[in-house]
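Chemist: next input, structure requested:
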Amino acid sequence: MITAADLLDHPRGRRFCFELVNGVQQPDDPDAVASALAAVPLPVLSEDSVVVALESTAESALWWQPPDATDALLSRPELRPALTRIARWAVDSPVVRQLAEPQGGAWTVVFDDDDDQPRRPSTGQALHDWAQQLRDEVAAGSPGVTSGVWWTTPPWPLLQTTRAPFPSAGPLALWAVEDSFGQEHARALSTPIDPAARVFTVDGPDDWAALCRRWPLDVTTTTRRNDWRLATGRQGTWVLPDWSGVAAEYDLVHLTVAGWFRTSGDAVKVDDDRASVVAGWTPDSAYWLTDHELGTGTWAAWSRPGNSGVWRRHD
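Modeler: From the prediction side, this is the model:
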């Protein structure tokens, strides 16, 4: 469940509210924007409109540069009353509630046109290699002000699944992607859910901070220091979870849709000295930290010509 405060108090939530009424023009003056938002009609939301709004919101996650002009504008106190009206309308919508609490099975998504099932090396080996490469990067350090790896997801090729809150639009991993590459073709496979899996659920910043305190990897000497400073405005020590350590106690880490709204775009306080970010995540992503079967079904083809609009399945 998400609340109006979940949307109003965080960058992605405010952007989602704005994208839901994307017909509003952006005058330069905050008071004029506030007036426009206060007057915009609030119709009954459709599944497609929510899909497009969430996709645009995810695309606004710019972890290698400062927040864009729209995000900066939406954070102004003059816009709070008008955004409160929109946030309350959004969370009262059955469609938004369905987005925030997706039901049904999980899906693996692959963005390519290859008809073959992708090969995946051992999860344990992939985590070991990732941790070693990151420690090498930390030891080498990053000279000057540069950009580099900024995401905090478990590494490829760990299995990632998402659910499909609106079956006709497909799994969230098709369209709610931070820094997407503009793909137009994908395949999705129904992937079994293991009820015995040990799951760490990230439902907000406190959960992410707990992960970072329990399994911290200090990345302050890497390019992340500069990228995350630009994105959040914070300077200081930065950490991310050591996924190779998390895998010793959990099979799966799951970021809920509400967790994404509550964390993406903010610096998450880990303790008095350290902070982290939830960057590069698709809402509802579940990453398998231990080996897990893809499933034996048939890959379903999805596409959207011109990299615009809603993804649709075709057989």
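
Chemist: every contact and neighbour count from this point should use C-alpha atoms.
Modeler: Fine.

Chemist: what is the burial count for residue 114?
Modeler: Residues near residue 114, counting by other Cα atoms under 10 Å, number 10.

Chemist: how far off centre is the longest helix along the chain?
Modeler: In the chain, assigned by DSSP state H, the helix with the most residues is helix 123-140. How far helix 123-140 lies from its chain's middle: 23 Å, per Cα atoms, centre = their mean, to the nearest Å.

Chemist: which helices and strands does it pack with?
Modeler: helix 243-246 (3 or more Cα pairs under 8 Å, 6 or more residues apart in numbering; DSSP states H and E).

Chemist: give the next helix or strand downstream of the helix it packs on.
Modeler: strand 252-255 (DSSP states H and E).

Chemist: I'd like to know which elements whichever helix or strand comes after that following strand is packed against.
Modeler: On the C-terminal side of strand 252-255, the nearest following helix or strand under DSSP H and E is helix 257-263. The contact analysis (3+ Cα pairs under 8 Å, 6+ apart) places helix 257-263 against helix 4-8, helix 11-20, helix 94-100, helix 205-214.

Chemist: for comparison, sequence B:
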Amino acid sequence: MPGDEVVVDELLAGPRGRRFLAELAEWRLAPEERWSLPAWAGPAMGRHSGDDLPSDLRGACLEQLQQLVDRVDLHALVGVRWPEELLEPLAASVDSARYWQDVDAVDGVLADPRAVEVLRPLAAPVLAAPATTWWRDDVDLGLQQHVDWLWGSPAGRQAPVLTGGRRALRDQREEETVREARERREHPGLARAPWSGAWWSSPSHVDGVVATSPVLRPLRSKEVLPVGLALVEDASDDGRAVLRPLRARPDARVLEIHSARAWCDLVEAHPREVTWSRGLDWQLSTGWAGSWALPDWASVAREWDGVHLSVLGHLAVSGRLLTTTVTGEQRGALAPGPARTLLAGWSPGQTFWLTDALEAAGDAQRWRRDEQWRGDLGWSLAEEGGPHRRGRSPGRPGQWSSG
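Modeler: Next up is the predicted model:
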């Protein structure tokens, strides 16, 4: 495929992409071998951040990571056909994201240029595998699902409001402008603070702006898996959700984010400075102490109905410090130079719909996680008045429940 080397470099440049490759190396081992070997990241586990890891322990991690990668059968990796076989390491990478505090110590090790070269042999084979073809997919307008996490509520919330997004985004922009000015007055320097603010860059928490996820159709089965249940940033322990199928208008205009360049282009076309509302958190997670910019979502909604982040886009872009051409504020102790940007709080395959482009496409369904521990991807479709249908967790017998 043209541009394969560019895609490999994008995957290795992304914190989530590197974490996926490291998790993948472990999951490609036979179970008995996996449990008999020491965890490559053992010296980094329990450390507060990458800065908290002495050089000798960092070196030990890198050495053990190299030994792990050397055990991976690259030929077999190219031949992985079934998308669900890679969901476990993918979910582990997604869940470990954190944009509101210091870099995770494991991610800190993986950001080392030596770790990037250790992981490089895995990148091209996994991207060539049939199991990852869907990572590059554009949004499926005909079948999307909205996930409503129950959070202890037996009934869940009402169906999402599918109208009024444009007006709500204009209202949000006014609120954000007020917040930005207040933070600028109250916290004139981007010093460390014992609290977290608005760390996400997606148009979340806005009535009328709906987030949807795709449905994965495993190649060996007619049944489906709701991606929004399996791939969740900073996943909670709540294992119950209501899924509502939605579809978009056939003429809906959706901007695709498959690369860092696509995200930066969006920010530069619709810039909004967020230095004071985001800087306290993002300085911790990236080290950048200068200006920040994000898309002005009210402006974006005049051009696009939705913005879709592919799985590959998530792995390559989420959590990655990116430089824009936006001129940020030069003031006080801020580092000089153009504004940086960060994509955060956006799960793989997720689309945010900014306008009235959606309609219901079926009945709501209740799902529950089969196992009590958070790492398991097995889910059941809980039918009203009937038994729970078993879902499938990768590496375990059975199939995914239809969703």
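
Chemist: post the TM-score for the overlay when you can.
Modeler: Taking TM-score structural alignment, normalised by the length of structure 1 as the basis, the two superposed chains have a TM-score of 0.89; 314 aligned residues with a Cα RMSD of 2.4 Å.

Chemist: okay, the helices and strands packed on helix 257-263 of structure 1, which one's buried deepest?
Modeler: Among those, helix 11-20 has the highest mean neighbour count (mean count of other Cα atoms under 10 Å), at a mean of 25.

Chemist: contacts for that one?
Modeler: 6-8, 49-50, 53-54, 56-58, 61, 70-71, 74-75, 83, 86-87, 90, 261-262, 264-266 (Cα atoms under 8 Å, 6 or more residues apart in numbering).

Chemist: what sits up against the helix or strand that that helix is followed by?
Modeler: Following helix 11-20 of structure 1 in sequence order, the next helix or strand is helix 30-39 (DSSP H and E). Residues outside helix 30-39 of structure 1 that contact it (Cα under 8 Å, 6+ apart): 24-27, 73, 76, 78-79, 81-83, 85.

Chemist: could you dump the residues you listed to a markdown table with neighbour count and distance to residue 307 of structure 1?
Modeler: Below are the contacts of helix 30-39 of structure 1 laid out as a markdown table (neighbours: other Cα atoms under 10 Å; distance: Cα to Cα, whole Å):
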| residue | neighbour count | distance to residue 307 of structure 1 |
| --- | --- | --- |
| 24 | 15 | 23 |
| 25 | 11 | 23 |
| 26 | 15 | 24 |
| 27 | 11 | 28 |
| 73 | 17 | 27 |
| 76 | 12 | 32 |
| 78 | 16 | 35 |
| 79 | 20 | 31 |
| 81 | 15 | 34 |
| 82 | 17 | 31 |
| 83 | 24 | 29 |
| 85 | 15 | 31 |
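
Chemist: turn those into JSON lines, columns for distance to residue 151 of structure 1.
Modeler: Shown next, in JSON lines, are the contacts of helix 30-39 of structure 1 (distance: Cα to Cα, whole Å):
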{"residue": "24", "distance to residue 151 of structure 1": "31"}
{"residue": "25", "distance to residue 151 of structure 1": "32"}
{"residue": "26", "distance to residue 151 of structure 1": "30"}
{"residue": "27", "distance to residue 151 of structure 1": "33"}
{"residue": "73", "distance to residue 151 of structure 1": "25"}
{"residue": "76", "distance to residue 151 of structure 1": "27"}
{"residue": "78", "distance to residue 151 of structure 1": "32"}
{"residue": "79", "distance to residue 151 of structure 1": "30"}
{"residue": "81", "distance to residue 151 of structure 1": "33"}
{"residue": "82", "distance to residue 151 of structure 1": "32"}
{"residue": "83", "distance to residue 151 of structure 1": "29"}
{"residue": "85", "distance to residue 151 of structure 1": "33"}
